[in-house]
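*Asks:* sequence plus predicted model, see below.
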Amino acid sequence: MSKHPLRIDANEHAATALRLIHRFSWLRPTELGRLLYPRNKHARKYAEKLLRKLTALRLVIERKLPGRSAGTAYVVSTRGATKLDTWADVHKGYKSGKDWGAYQNGVWYPPNSWQHDLWAIGVASLLAEQLGHEVLPDSYLRQTAPSEVKYPDALLVCRDKGFSAWLEVESSRKTGKNLDQLVRAVIGASRGKPLAYFDEVQDTPVKVGIIAILVGARDERGYNLDHWGRFERKLQALGGVKAPVTLIRCWMSLKGVGVGSIRIDHITLSPYNQPIKNP
């Protein structure tokens, strides 16, 4: 007896996985599992099963990330983008992720930003898992609001409580003007005055600023990097704060190249704040 042809329906878990991959531009099984099956110890395994189906249907493309145990990223194929369009109530113009990264001498390489982007995806997926927030990643916001002057690494949307949080991931690649914007973005969001406004969160305005910081960060020479100290020094260079403001720090710990866990604390900055040591 022959097997039934493999197919996918718009309302099944594999279809939800395909939509999430498009929303984030790319996902590994680890982060996809967190988003689909929060707090489930078998989340990655379930995600891998869905990805096998999507791969068999040629709706996604596998991209091997560089480095030991970095894993595989999945992007939406041209066929996958067409499938998403057929499910949409109106034509959305879904796009393939086949051009994510580039080939050099026949070898595929991800964009230079992939490590930072993976940390942002990892933090956002863990926050969503722990707090139940919806995630609007940078890539999605750029698609839906292409003319904004500043984008967060992600917006965490809490629709039942009517607010959103602006997430910035501090890393050594954010220097100069980029670090200025990071500080202004987190402080502005914490005061309910974000650097950009998005139609997607009109009913859940940004009222919270989150800065994610890598615990035990080191530079290429092996020296410790004090990312929170960088934030404080840049804030002071920009004139400090004129009135107390409370923001959220999210301390990241890695597992391999991705974010394995986070720890959250709140800190209130004032014009008279003394330097605060990293925990």
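*Replies:* Thanks, I have it. Residues are numbered from 1 along each chain as shown.
*Asks:* can we go C-alpha only for contacts and neighbour counts from here?
*Replies:* Noted.
*Asks:* name the SS class of the spatially most central residue of the chain, please.
*Replies:* Closest residue to the average C-alpha location of the chain: residue 121 at 2.9 Å, with Cα atoms, centre = their mean. Under the three-state scheme (DSSP: H, G, I helix; E, B strand; the rest coil), residue 121 adopts helix.
*Asks:* got a list of what the residue nearest to it when sequence neighbours are not counted touches?
*Replies:* Nearest-residue entry for residue 121: residue 31, 7.1 Å, with adjacent residues in sequence omitted and distances by Cα to Cα, 6 or more residues apart in numbering. Contacts for residue 31 (Cα atoms under 8 Å, 6 or more residues apart in numbering) come out as 44, 121-122, 125.
*Asks:* equivalent analysis for residue 193, please.
*Replies:* Applying Cα under 8 Å, 6+ apart to residue 193 gives the contacts 206-207.
*Asks:* and if you look at the one 3 residues further on?
*Replies:* The neighbourhood of residue 196, defined by Cα under 8 Å, 6+ apart, consists of 148-151.
*Asks:* stretch 211-231: how far from the chain's middle?
*Replies:* Between the centre of stretch 211-231 and the centre of its host chain there is 19 Å, according to Cα atoms, centre = their mean, to the nearest Å.
*Asks:* any idea how far apart the tips of it sit?
*Replies:* Using Cα to Cα, to the nearest Å, the end-to-end distance of stretch 211-231 comes to 9 Å.
*Asks:* comparison target, given below:
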Amino acid sequence: MSEHNADAYRVMALYWISRFGWLRSREIGQLLLATPVTLDGVPHTGPAIDDAQRKFTHRVLHRLLADKQIIPRLLPKSAGTAYVLSAAGARYLAKQDSTLRPRAGDTWGRSVAGVWSAPNSWEHELLCCILLIYFHQSGYKILTEVELRAQNPRMIKYPDGFVIDTRGTAPKVFWVEVESATKKGRKMMRLAQYLTMVQRGDAPVMSGIKADKAFVAFRTDILDTSGARIDHLNRVKAALSRHIGAPLRLAFFEVSVRNAQYHLDAVVRRVETVFPIGADDPNVHKLFTCTRTGLYQCDRFDIHGRRWLLQVSIIHDHYSWQIFDPHGKETRSYVDRSKESCFRYVVDTFNTEFYERPLSDVEIASFAQAATVQ
């Protein structure tokens, strides 16, 4: 490898580290040498690919470390070493390409008395890296969460990345959600809301791009604090069923790794149809959560992604139900002797009268203005 080529590969390594925030040598090697070849130009196969990438990346990283352009960070659980940009590395990369705005990664994680420790989110970030690089190697373009956050400040929610399929006449953009922890409450509700919005064609515009579809990826062997396996597939489906008003098809990617060093083993795609919990469903009461004041409340999203509040309350010896629109205004109410009847009627009323309710002129103007700002 000539000195000119060596410099080019070092810049490329800094470039990819800046896009993800941090990377291990394994992922850097996959990005620098997607298909390594022998001295005779013959592509390596099998385990020889990993060995060639490892040796090549070692030489590139050794020079970057000597020039103090990257900082090594030891990850927990024998997951290897992460590399982030130093201030010098960020400055050097910016000089090579004036369009880039790289940031030093020396604030990633935390240091106490000179001892560095990884952030709690490191495993989630690593899984995102592995998955996006998998799609990159498969011929797709990618945008990382780091890039989306830098280019689109003050958004309510960010995906874990975009995967862009440029094959065909029109590119297809996929909103990526990677699940690695037990989301609960408002976080799970927001996930369900945005997955529904994207699948229904109402994704927010980011970096001048509007996602066409979404998919959820997860590891199949993640355990919670009690040691039980987290069933991400059914948890996400259950959250969606509580918020959608019509069946929704969504792709899921099951990711498996083969050792403690997080080497990707397989990615399996499956498409699931999620059905809403309807008024005649025996589990309709599970849509509602009881507040400390005794109110039963349920958030439902209409076809436009707007959030409505369904509420059931007890008044002396009978019950009442109310529906509040996205602006908090009560739009429908009724009184009944049975709590179960209230659950069923309020859900049925929302599905039949409000789920497909057209946008008002004010809402259309507001959505158009938000899209222009983004």
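*Replies:* Everything's here; your move. Computed from a predicted structure; not experimentally measured.
*Asks:* re the thing from before, distance of the residue nearest to the centre of structure 1 from residue 76 of structure 1?
*Replies:* For residue 121 of structure 1, the distance to residue 76 of structure 1 equals 17 Å [Cα to Cα].
*Asks:* same check, this time on residue 268 of structure 1
*Replies:* Note on residue 268 of structure 1: its distance to residue 76 of structure 1, by Cα to Cα, is 42 Å.
*Asks:* look at the two and report which has more neighbours.
*Replies:* Set side by side, residue 268 of structure 1 and residue 76 show more neighbours around residue 76, with 31 against 10, by other Cα atoms under 10 Å.
*Asks:* now do the contacts for the residue opposite that one in structure 2 once aligned.
*Replies:* Aligned counterpart of residue 76 of structure 1 in structure 2: residue 85 (TM-score structural alignment). Contact analysis of residue 85 of structure 2 by Cα under 8 Å, 6+ apart lists 14, 17-18, 21-22, 69-71, 103-106.
*Asks:* what do you get for residue 324 of structure 2?
*Replies:* Neighbouring residues of residue 324 of structure 2 by Cα under 8 Å, 6+ apart: 308-310, 330-332.
*Asks:* can you give me the helices in the stretch 151-300 of structure 2?
*Replies:* 185-199, 232-241 (DSSP state H, counting those that start in this stretch).
*Asks:* roughly how far does the match of residue 76 of structure 1 sit from residue 123 of structure 2?
*Replies:* To residue 123 of structure 2, residue 85 of structure 2 is 19 Å away according to Cα to Cα.
*Asks:* equivalent analysis for residue 206 of structure 2, please.
*Replies:* Remark: distance between residue 206 of structure 2 and residue 123 of structure 2 (Cα to Cα) = 25 Å.
*Asks:* next: residue 246 of structure 2.
*Replies:* Distance, residue 246 of structure 2 to residue 123 of structure 2, using Cα to Cα: 34 Å.
*Asks:* quick one, what contacts the aligned partner of the residue nearest to the centre of structure 1 in structure 2?
*Replies:* Matched across to structure 2, residue 121 of structure 1 falls on residue 129, judged by TM-score structural alignment. The contact partners of residue 129 of structure 2, taken as Cα under 8 Å, 6+ apart, are 20, 23, 27.
*Asks:* again, only this time at 10 Å
*Replies:* By Cα atoms under 10 Å, 6 or more residues apart in numbering, residue 129 of structure 2 lies in contact with 20-24, 27, 123, 144-145, 160-161.
*Asks:* of those, closest to residue 342 of structure 2?
*Replies:* residue 160 (38.8 Å; Cα to Cα).
*Asks:* and the top helix by length along structure 2, what other elements does it pack with?
*Replies:* Among the segments of structure 2 that qualify as a helix by DSSP state H, the longest is helix 47-66. Under the contact criterion of 3 or more Cα pairs under 10 Å, 6 or more residues apart in numbering; DSSP states H and E, helix 47-66 of structure 2 touches helix 3-20, helix 25-32, strand 70-74, strand 81-85.
*Asks:* same thing but at 7 Å, please
*Replies:* helix 25-32 (3 or more Cα pairs under 7 Å, 6 or more residues apart in numbering; DSSP states H and E).
*Asks:* quick check: stretch 48-55 of structure 1 compared with structure 2, mean distance?
*Replies:* In the superposition with structure 2, the average deviation recorded for stretch 48-55 of structure 1 is 1.9 Å (mean Cα distance after the TM-score superposition for structure 1).
*Asks:* show me which residues of that stretch are buried.
*Replies:* Across stretch 48-55 of structure 1, burial judged by 16 or more other Cα atoms under 10 Å covers 48, 50-51, 53-55.
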